[in-house]
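Enquirer: what follows is a predicted protein model with its sequence.
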Amino acid sequence: MARRLYTLLFCLCMPLVLLRLLYRAIKAPAYARRWSERFALGGDVRAGGIWVHAVSVGESIAAAPMVRELLKRYPELPITITCMTPTGSEQIRKLFGGQVGHAYLPYDLPWLQRRLLRRLKPRVGIIMETELWPNLVAEATRAEVPLVLANARLSERSARGYQRVSALVRPMFAALDWVAVQSQAEALRFIKLGVAREQLQVTGSIKFDFRADPALLQQAADLRARWGERPVWIAASTHAGEDEQVLRAHQAVLQALPDALLILVPRHPERFDAVARQVQDAGLAAVRRSSGQLPAADQQVLVGDTMGELVMLYACADVAFVGGSLVPNGGHNYLEPAALGLPVLSGPHRFNFTEISGLLEGAGALQVVSDERALALAVQALLGDEAARERAGAAGRAVVQDNQGALERLLSGIARLLG
């Protein structure tokens, strides 16, 4: 009954959904393309194999090691990856090219999900993290498609939100065939929402299994060498309301270290132009990465306005601030800079990565800053203390290495479902 009401409300809201899509297309023209795929028509759908759903960029990057291993282990099975955003789509194409099929996931209406599954005929469906939709799960169950929730995470905040609509979501969680969850605390939250204990395993986060491509690290080393001997810090995956704080923090850093360079990487590409203007408005000289030009000695900011280069830009820096944390977005992936041996800074809002950030903080690899002033002081202190940077970086690498192995546990669980 709850799902029928949800479907009815979704249908009634479709004009607003399409208006929102049109509005986003004005800001980011890629949203104006491939609308048919959002109704389960078109797209490169490869039937009879493995279906992976990764909502956007972060989930696509997290899924990449798993997908590469699946391609190696099951060369006879085609893989199709769905996502929801143009940036996620671009990332999938960049990571895999024509090795995998790709399409947008349709809107969560039963007949659209049914149409997609009839075209896919997957032997298993793998949903990354917590991108669950009631009709999607119900139609997969009806079609007898085993569903895996991979690298599953569930913050306390999200769990409370699901509890408010428990009549709708409990059947959805109960229908999952296997949940590979990141931590014990999150496992308990999933159980409270209806996942059977026997269908759940704490596998850890596959983000710990991140390994940077040596060619990428060499590219970063070559690029950094061309910038000269200047201290460099990066503010990565920043959100609206956060860039201004980062720029003010950089202005304070420049008072002590006049040759310091900030690499500022906004989370969403539709904000690249606006952030570049903010840098100018702050009275700072900047160069955009997309221009291909090197930052000159009198330029204090490099705006990272390209896709797929975040890890390389991390590797160019001495200190990393991970965005989405000075504003209440819950933080982003702290493990990439930690795995690269960088000291990591975070704002107080890190509820999306509570356990991971706690591990790094406890080891001395991550420092929490309360505001822009604390951020400036922390950056300045670390840029001026090579020994402190090395200690924090070594601690971060150790945490990452000690927690690896989640990918193999996840692949073993998928293998059981594939038979």
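Expert: Arrived safely.
Enquirer: when you work out contacts or count neighbours from here on, use the C-alpha atoms and nothing else.
Expert: OK.
Enquirer: hang on, residue 14 in a strand?
Expert: No - assigned with DSSP: H, G, I helix; E, B strand; the rest coil, residue 14 falls outside any strand and is helix.
Enquirer: and the gap between it and residue 97?
Expert: To residue 97, residue 14 is 32 Å away according to Cα to Cα, to the nearest Å.
Enquirer: one more: residue 300?
Expert: 36 Å.
Enquirer: between the two, tell me which one has more neighbours.
Expert: Remark: of residue 300 and residue 97, residue 300 carries more neighbours, 24 against 12, as counted by other Cα atoms under 10 Å.
Enquirer: the more buried one: what's it in contact with?
Expert: 259-262, 284-286 (Cα atoms under 8 Å, 6 or more residues apart in numbering).
Enquirer: contact partners for residue 411?
Expert: 66, 70.
Enquirer: tell me the SS of it?
Expert: The three-state label given to residue 411 by three-state DSSP is helix.
Enquirer: host element of the most centrally placed residue in the chain?
Expert: Centroid-nearest residue in the chain: residue 58, 1.9 Å away (criterion: Cα atoms, centre = their mean). Residue 58 is part of helix 57-73 when elements are defined by DSSP states H and E.
Enquirer: which strands or helices does that helix pack on?
Expert: Applying 3 or more Cα pairs under 8 Å, 6 or more residues apart in numbering; DSSP states H and E, we find helix 57-73 packed against helix 86-96, helix 406-418.
Enquirer: and the longest one, how far from the chain's centre?
Expert: Centroid separation for helix 406-418 versus its chain: 21 Å, with Cα atoms, centre = their mean, to the nearest Å.
Enquirer: second one coming, line it up with the first:
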Amino acid sequence: MIYDLYRRITDLGGPLISLYLDNRRHRGKEDPARFGERLGQPSQPRPPGPLVWVHAASVGESLSVLPLVGRLRRRGLGVLLTTGTVTSARMVADRLPEGAIHQYQPVDRTAYVSAFLDHWQPDLMLWTESDFWPNMLSEAKRRAIPMVLVQGRISPRSYARWRYLPDLIGKMLGGFDLCLAQTEADAGRLRDLGGGDVRCLGNLKYAVPPLPGDEAELERLRAAVAGRAFWLAASTHPGEEAIIASVHRHLAERFPSLLTLIVPRHPGRGPDIARKLIALGLSVAMRSAGETPRAGTAIHIADTMGELGVFYRLSDIVFMGKSLTVGGGQNPFEPARLGCAVLFGPRMENFPDMTAHMVAAGAAIEVKDADDMAKTLGALLADPERLNRMKAAAAAWAETEAEVLDVVETALAPFLRAAERRHARP
């Protein structure tokens, strides 16, 4: 009933959908050069042979499935990756394996969806996380396209909302031949909402390769900080820099040459952060201004894009932001993958299983507040052997978790073989 209503509204609402898309285009939220893709009009031909369609809503989901896309290409399968945002399209443009195709996801209107599927005719659909679109999933099911949910995720908030629409979510989840959940909690919620064959094999975010880093820049920074005690606060959010400054001042009494590195989540906040820290009497260097940490620099603000890989390689100890004043947390797997000892605050709601496993493995420590952070950092800086053990534990844990890609590929093998047989020559 709800799905029929949704379909009628989206079919009859063509003019309103067009106005909405035009507004997004004027605000830079749509790609004018490839706008037709959003209407189901392809900009590239379908490659010959078996084609696996992978859908990832935005940047985070795209990054998590890129290793899987690479495996599919090495197997000789054609891959079509769809995303819904301009930012994700720019990101995958430089990272997609050779031969893989990117297209924008068509808007969930039956005419657009049908045109998209008529052209691409995928042999297998891999849908990520929780970006469920009724018309797309229903039409794929009607065409008997095998469907697998990978990285399946249902947050507690989404679960509460979906329980008011059991028929709609049940119809969508029931169309998947296999549901691979990120966590056991996600698996339970997927089963309860109507998922059939639901399994938890691990999180593909663990399979993402280490962040890249410029080796020449890394060596230049190593020379600049040589002989100093230092630590990194990564992906910080408003309010956290004041706490970090407090921790720095406390630790500087014990480690006079201490340097604190701050990489804000949003680089545009750099000048504002600098003004506030200077007002506290701290000496600040800004990377966006071409400044390098000097002997008297207390805080170095790396307010640039795409350099976290450099700073993770530089630092032994990393505190992950968005976990003290702002909730949710940032991905702690990235620094662990590069052998960093990881600290985070108590508000890591986006990574509950990951953080619990890291703490249990000795790869990370949760700090409650500024005092707890200062105490923990001081202990690690003063005990190189303990710090090295923690770094080794982080690297070992990350390496073990990265094997999830093999497990997921094994689960997908029957579907991949079926796609290959469909195009096999006698």
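Expert: Thanks, I have the structure now. Model, not experiment: these values are computed from the prediction.
Enquirer: ok, back up a step: out of the helices and strands packed on helix 57-73 of the first structure, which comes closest to residue 318 of the first structure?
Expert: With Cα to Cα as the measure, helix 86-96 is the member of those nearest residue 318 of the first structure (25.8 Å).
Enquirer: list the helices and strands whichever helix or strand comes after the closest one packs on?
Expert: Downstream of helix 86-96 of the first structure, the first helix or strand assigned by DSSP H and E is strand 101-104. Under the contact criterion of 3+ Cα pairs under 8 Å, 6+ apart, strand 101-104 of the first structure touches strand 79-83, helix 86-96.
Enquirer: out of the ones you listed, nearest to residue 236 of the first structure?
Expert: Nearest to residue 236 of the first structure among those is helix 86-96; the distance by Cα to Cα comes to 16.1 Å.
Enquirer: what angle separates that closest one from strand 79-83?
Expert: 150 degrees (axes from the mean of the first three to the mean of the last three Cα atoms, to 10 degrees).
Enquirer: buried stuff in helix 86-96 of the first structure?
Expert: 86-93, 95 (16 or more other Cα atoms under 10 Å).
Enquirer: after superposition, how close is that helix to the second structure?
Expert: Helix 86-96 of the first structure differs from its equivalent in the second structure by a mean of 1.8 Å after superposition (mean Cα distance after the TM-score superposition for the first structure).
Enquirer: list of residues touching that helix?
Expert: 30-31, 54-58, 60-61, 64, 81, 83, 102-104, 269, 307-308.
Enquirer: one step back: can you tell me which of the contacts of residue 300 of the first structure is nearest residue 127 of the first structure?
Expert: So of the contacts of residue 300 of the first structure, ranked by how close each gets to residue 127 of the first structure (Cα to Cα), first place is residue 262, at 35.6 Å.
Enquirer: against residue 273 of the first structure, how distant is that closest one?
Expert: For residue 262 of the first structure, the distance to residue 273 of the first structure - Cα to Cα - is 17 Å.
Enquirer: so those two - more neighbours on which side?
Expert: residue 262 (27 against 13).
Enquirer: for that one, helix, strand, or coil?
Expert: Under three-state DSSP, the three-state class of residue 262 of the first structure is strand.
Enquirer: not counting sequence-adjacent ones, nearest residue to it?
Expert: In space, and not counting its chain neighbours, residue 262 of the first structure is closest to residue 301: 4.7 Å by Cα to Cα, 6 or more residues apart in numbering.
Enquirer: hang on, the earlier thing: across to the second structure, which of the contacts of residue 300 of the first structure hold up?
Expert: Contacts from the contacts of residue 300 of the first structure that recur in the second structure, judged by both residues aligned by TM-score structural alignment, their matches' Cα atoms under 8 Å, are 260-262, 284-286.
Enquirer: and which of those residues is nearest residue 156 of the first structure?
Expert: The shortest approach to residue 156 of the first structure among these belongs to residue 262, at 33.4 Å (Cα to Cα).
Enquirer: so how far is residue 312 of the first structure from the closest one?
Expert: 15 Å.
Enquirer: ok, residue 178 of the first structure next?
Expert: Residue 178 of the first structure is 34 Å from residue 312 of the first structure, by Cα to Cα.
Enquirer: between these two, which one's more packed in?
Expert: Taking other Cα under 10 Å, residue 178 of the first structure and residue 312 do not tie; residue 178 has more neighbours (24 against 20).
Enquirer: so residue 66 of the first structure versus residue 410 of the first structure, what's the distance?
Expert: As judged by Cα to Cα, residue 66 of the first structure and residue 410 of the first structure stand 8 Å apart.
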